[in-house]
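> Dropping the sequence and predicted coords here.
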Amino acid sequence: MRWLSFIPAAAALALSSCKLVHGPPEKRAEFPASHPAVHYVGRWEETADGDRRASWPGFYLSTGFTGRSIAVQIDDPGNYFNVHIDGEFQRVVRGPGNAGWVTLAKGLSPGSHSLRLARRNISFARPTEISRFALDEGSRLIDERSQPRLKIEFIGDSFTAAEGNEATAPTLPWERKFAVTDSEKGYAAMIARDLDAEYVTVCRSGNGVLCDWQGSRSSAMVERYGRTLMDERSPRWDFSCWTPDLVVISLGLNDRTGLARKDGSIREKDSANFRREYRRLIDTVRAAHPQARIVALSPYTPWAREQIGRVVTELGSPRVTYATFDEFPGGYVADGHPTVETHRKMADQILPQLPGLKPSRNRR
């Protein structure tokens, strides 16, 4: 799966490369977002007029096309997107702040090309909405999708969203993290590339199994898992749309923070509630995807490892396995989030623990 070429973070995020270019080709052929040649990966809503909307982190789309340029009509509050042409990273573009046209590539060689457009950052603002694509006059979209050998769903928090992974500062305001987040350089994307897999991330910064990092139990992941859009209760997600072979649940860090008392301890009652909700999340995933294998991936805190380990042991199912990743001192930025290098270490540690899976030869 040749869809990402790494470049230095500073180069990827230079303001000169993060251009907002409005307008499709002057003489153009337009195609709706619903065109069958466009492949959407992640949880996308199809609107009544055929547009596509998404808000869970890490979503992307791909298509083939002919001609020398391609533009997209998009309604987006200002998120950042990676543009890949013919399997190579080209540039970072930013959403227009409202509805408008954004040129993704121009001046290409004549002939056929491929596009991958991936949102880099998580956002709590309104969803991204794709309406139309524009090509040079006489050009067309081409369906280039192939059946993936493996599908993986990652359920998690800000670590899974790769929040702030390209930052250099130890702390940053929330919205300043957007420009220094690249979901395609997170551990989930790295594992997917290493396994030549198609992947979806269902993750939200601050969330946990039982509560968020502030202790609020109003929006735990078990309640959000059935949503098409991250922060909207409807529409509900149709699980038949995309069926993973493997589901990795990576939660517990925010629960540990949110449940801790002033002295750092956690009451056994709260630990028991966490285990109950973790089991409920596993049961929810199993009901949605009965054929999938599940990996309960514990973060590095001793409390999370103990609680999640107990859940897996008590389940006693060969289709639910336990895995973990370590803390890597010095490898965190932007309020305790892993750097790109730390995400690579996490991926390398997690991969051998995934049941029956081996990295492909073209590992990167």
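That came through, no problem.
> C-alpha only now, for contacts and for neighbours.
Will do.
> What segments of this structure are helices?
With helices called from DSSP state H, the chain shows them at 9-12, 187-194, 221-224, 253-259, 268-288, 302-315, 340-350.
> Of the ones you listed, which is nearest Arg176?
helix 9-12 (15.0 Å; C-alpha to C-alpha).
> any chance of the helices of the chain in TSV, plus distance to Ser55 and mean neighbour count?
Converted to TSV, those look like this (distance: least, C-alpha to C-alpha, whole Å; neighbours: other C-alpha atoms under 10 Å):
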stretch	distance to Ser55	mean neighbour count
helix 9-12	23	15
helix 187-194	17	24
helix 221-224	12	20
helix 253-259	21	23
helix 268-288	20	17
helix 302-315	28	17
helix 340-350	22	20
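> got JSON lines for these, with distance to Leu172 too?
Compiled in JSON lines, the helices of the chain are given as follows (distance: least, C-alpha to C-alpha, whole Å):
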{"stretch": "helix 9-12", "distance to Leu172": "17"}
{"stretch": "helix 187-194", "distance to Leu172": "21"}
{"stretch": "helix 221-224", "distance to Leu172": "25"}
{"stretch": "helix 253-259", "distance to Leu172": "18"}
{"stretch": "helix 268-288", "distance to Leu172": "30"}
{"stretch": "helix 302-315", "distance to Leu172": "26"}
{"stretch": "helix 340-350", "distance to Leu172": "16"}
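> With Trp44 as the reference, name the closest of these.
helix 221-224 (14.9 Å).
> So what touches that closest one?
207-210, 230-231, 233, 277, 280-281, 284 (C-alpha atoms under 8 Å, 6 or more residues apart in numbering).
> same check, this time on stretch 41-58
By C-alpha under 8 Å, 6+ apart, the residues outside stretch 41-58 that reach it are 32-34, 59-61, 118-123, 126-132, 161, 183-184, 199-204, 228-230, 235, 237.
> Now the buried members of those.
By neighbour count, with 16 or more other C-alpha atoms under 10 Å, the contacts of stretch 41-58 hold 32-34, 59-60, 118-123, 126-132, 161, 183-184, 199-204, 228-230, 237 as buried.
> Please narrow the residues you listed to those residing in strands.
Taking DSSP state E as the definition of strands, those contribute 32, 60, 118-119, 128-132, 199-203.
> Pro318: neighbour count?
Other residues lying near Pro318 total 10 when counted by other C-alpha atoms under 10 Å.
> circling back to that earlier point, out of the helices of the chain, flag the one nearest Phe178.
The nearest among the helices of the chain, by C-alpha to C-alpha, is helix 9-12 at 13.3 Å.
> counting contacts, what elements does that closest one pack onto?
The contact analysis (3 or more C-alpha pairs under 8 Å, 6 or more residues apart in numbering; DSSP states H and E) places helix 9-12 against no helix or strand.
> second one coming, line it up with the first:
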Amino acid sequence: MKFHFKRVAAGVCILFLTVTAFTIHKDIPTELPATALFPYGRCLINKEHNLELISSAVHFGFSFEGKDCQVVASIANTQDRNYLQYELDGVYQKRIKVSKNSHVPLVISAGEDGKHIVWIYKATEAHTGAIIIEKIIGQSVKAIKPKSAPLIEFIGNSITCGAAADTSEVPCGTGEYHDQHNAYYAYGPRVARELKTNFILSSVSGIGIYRNWNSDAPVMPQVYEKADFQESSSAMWDFKLYTPRIVSIALGTNDFSNGDGLKKRLPFDSGIFVSSYIQFVQLVKSKYPVAQIALLSSAMVNGSNRILLQNCLLAVQKNIDELYPADKKVAVFFFEPMQATGCGGHPSVAEHAILAEELIPFFRKLLKG
């Protein structure tokens, strides 16, 4: 990476997550440093030469031989816990908690000898904090480059993050907000896997175009250029690292929100929403001039607000097409209404599958264009 956070790494507690007991091999394991990995998504190499996973579902792959391998991971002392999740030989396994002050080895066991492939994903979002990867240990361990394929960047809010979707371990109403995050099973990665594309998630819970769920700022246009989506961060994201074929933008749910019902909330302003959205699309186009822009509505916005949001997106589409007549026309997709059953009115893992099924024909058509 071309930049580093000014993040103090001293006091970071290194830990090894355990999936099963480690089998000691006769062959001497090799170590693959984080700097040799090929991560995909928002991340950075810090001053300790470790890999910091930032955005939702940022991922990397490696192969190893034998039955087991180890991943050396850590979180900052300011965090209590965070989550990884992984795929082994093409099959999703589970989320793994990364806790501070834990020194338990993370061992990924394949159960049988042979060559195996692992993909590690960050289950949570940027605002949950970075997960730091130091190295991979195993027999004949080698980094895997992501496949050569079109890229879709999914910009959005908590829905795009896969927030509050997975209650398999921590029920709704208990634990912390990120305890139910599952970015791997969010609609974007599902669409990408089905269509065999690469993907990046650029998403923040509670965020909107001109106002957030329960605050006026910072909104997505203010944080999109920051590497970790934090307005106060000095680290800027390097948009030259990736060239998306399609940039999907799914914002508006939080702009329509009534918030917590306690803080004063003005009525939704369609004029400000449309003008702010147009400016944000222009910002995205300045980063990716040849990308196809796709605007998604929200399955969580229903009733008269659903129609209003759709009309706003059509107004954005019309204005952008007029401003950039030589570019690809903006595509718009309207979700079917959904009464979500995940935590806090978010889609569950199963409901993300429904959202993805709706989107797959839409994105397949765009990829052919």
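Great, that's in hand. Fair warning: this is a prediction, and the values are worked out from it, not measured in the lab.
> hang on, the earlier thing: could I get the contacts of helix 221-224 of structure 1 as CSV with distance to Glu45 of structure 1?
Below are the contacts of helix 221-224 of structure 1 laid out as CSV (distance: C-alpha to C-alpha, whole Å):
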residue, distance to Glu45 of structure 1
Asn207, 22
Gly208, 24
Val209, 25
Leu210, 27
Met230, 11
Asp231, 13
Arg233, 13
Glu277, 27
Arg280, 26
Leu281, 23
Thr284, 21
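> which one among the residues you listed gets closest to Arg94 of structure 1?
Among the contacts of helix 221-224 of structure 1, and counting by C-alpha to C-alpha, the member closest to Arg94 of structure 1 is Met230, at 20.5 Å.
> Please name the residues that touch that closest one.
55-56, 204, 224.
> If you map these onto structure 2, which are still there?
For those, the aligned pairs still in contact in structure 2 (both residues aligned by TM-score structural alignment, their matches' C-alpha atoms under 8 Å) are 204, 224.
> List just the nearest of the contacts of Met230 of structure 1 to Pro290 of structure 1.
Checking the contacts of Met230 of structure 1 against Pro290 of structure 1 by C-alpha to C-alpha gives Arg224 as the nearest, at 19.0 Å.
> Tell me who's in contact with the residue lying closest to Phe62 of structure 2 once chain neighbours are set aside.
Distance criterion C-alpha to C-alpha, 6 or more residues apart in numbering; nearest residue to Phe62 of structure 2, sequence neighbours excluded, is Ala143 at 4.2 Å. By C-alpha under 8 Å, 6+ apart, the residues touching Ala143 of structure 2 are 32, 36-38, 61-63.
> and if you look at His127 of structure 2?
Counted by C-alpha under 8 Å, 6+ apart, His127 of structure 2 has contacts 204, 228-230.
> quick check, nearest of these to Leu309 of structure 2?
Set against Leu309 of structure 2, the nearest of the contacts of His127 of structure 2 by C-alpha to C-alpha is Val204 (19.6 Å).
> Strands of the stretch 1-150 of structure 2, residue ranges please.
Ranges of strands in the stretch 1-150 of structure 2, per DSSP state E, counting those that start in this stretch, are 13-16, 30-33, 43-45, 51-53, 59-75, 81-88, 91-99, 107-109, 115-122, 131-144.
> Include distance to Ser215 of structure 2 when you put these into CSV, please.
Below are the strands of the stretch 1-150 of structure 2 laid out as CSV (distance: least, C-alpha to C-alpha, whole Å):
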stretch, distance to Ser215 of structure 2
strand 13-16, 34
strand 30-33, 41
strand 43-45, 27
strand 51-53, 27
strand 59-75, 28
strand 81-88, 25
strand 91-99, 30
strand 107-109, 42
strand 115-122, 27
strand 131-144, 27
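> which of the ones you listed is buried the deepest?
Greatest average neighbour count among these goes to strand 51-53 (a mean of 26), per mean count of other C-alpha atoms under 10 Å.
> By how much does that strand deviate from structure 1 on average?
Strand 51-53 of structure 2 differs from its equivalent in structure 1 by a mean of 1.5 Å after superposition (mean C-alpha distance after the TM-score superposition for structure 1).
> That strand corresponds to what range in structure 1?
Here strand 51-53 of structure 2 aligns to structure 1 at residues 52-54, judged by TM-score structural alignment.
> repeat for stretch 235-250 of structure 2
Counting by TM-score structural alignment, stretch 235-250 of structure 2 sits on residues 235-250 of structure 1.
> Now the matching stretch: buried residues?
237, 243-250.
> Closest to Glu175 of structure 1 out of these?
Ser250 (23.8 Å).
> who's in contact with that closest one?
So Ser250 of structure 1 contacts 154-157, 160, 296-299 (C-alpha under 8 Å, 6+ apart).
> if I look at the residue nearest the centre of structure 1, how far off is Val200 of structure 1?
Residue closest to the average C-alpha location in structure 1 (C-alpha atoms, centre = their mean): Gly58, at 2.5 Å. Distance from Gly58 of structure 1 to Val200 of structure 1, counting by C-alpha to C-alpha, to the nearest Å: 7 Å.
> do the same with Val320 of structure 1
In terms of C-alpha to C-alpha, Val320 of structure 1 sits 19 Å off from Val200 of structure 1.
> just Glu232 of structure 1 next, same as before
Counting by C-alpha to C-alpha, the gap from Glu232 of structure 1 to Val200 of structure 1 is 18 Å.
> Check Leu351 of structure 1 too.
17 Å.
> List the residues that contact the aligned residue in structure 1 for Ala350 of structure 2.
By TM-score structural alignment, Ala350 of structure 2 lines up with Glu341 in structure 1. Shown in contact with Glu341 of structure 1 (C-alpha under 8 Å, 6+ apart): Gly331.
> sorry, back to before: from the contacts of Ser250 of structure 1, which single one is nearest Ile191 of structure 1?
The closest of those, once distances to Ile191 of structure 1 are taken by C-alpha to C-alpha, is Phe154, at 10.3 Å.
> right, and the closest one touches Ala188 too?
Yes - with contacts counted by C-alpha atoms under 8 Å, Phe154 of structure 1 reaches Ala188, the gap being 6.8 Å.
> Are there residues contacting both of those two? Which ones?
Residues touching both Phe154 of structure 1 and Ala188 (C-alpha under 8 Å, 6+ apart) are 160, 199, 201.
> thinking again about what came up before, looking at the buried residues of stretch 235-250 of structure 1, point me to the pair that's furthest apart.
Among the buried residues of stretch 235-250 of structure 1, Trp237 and Ser250 lie farthest apart (C-alpha to C-alpha), at 20.3 Å.
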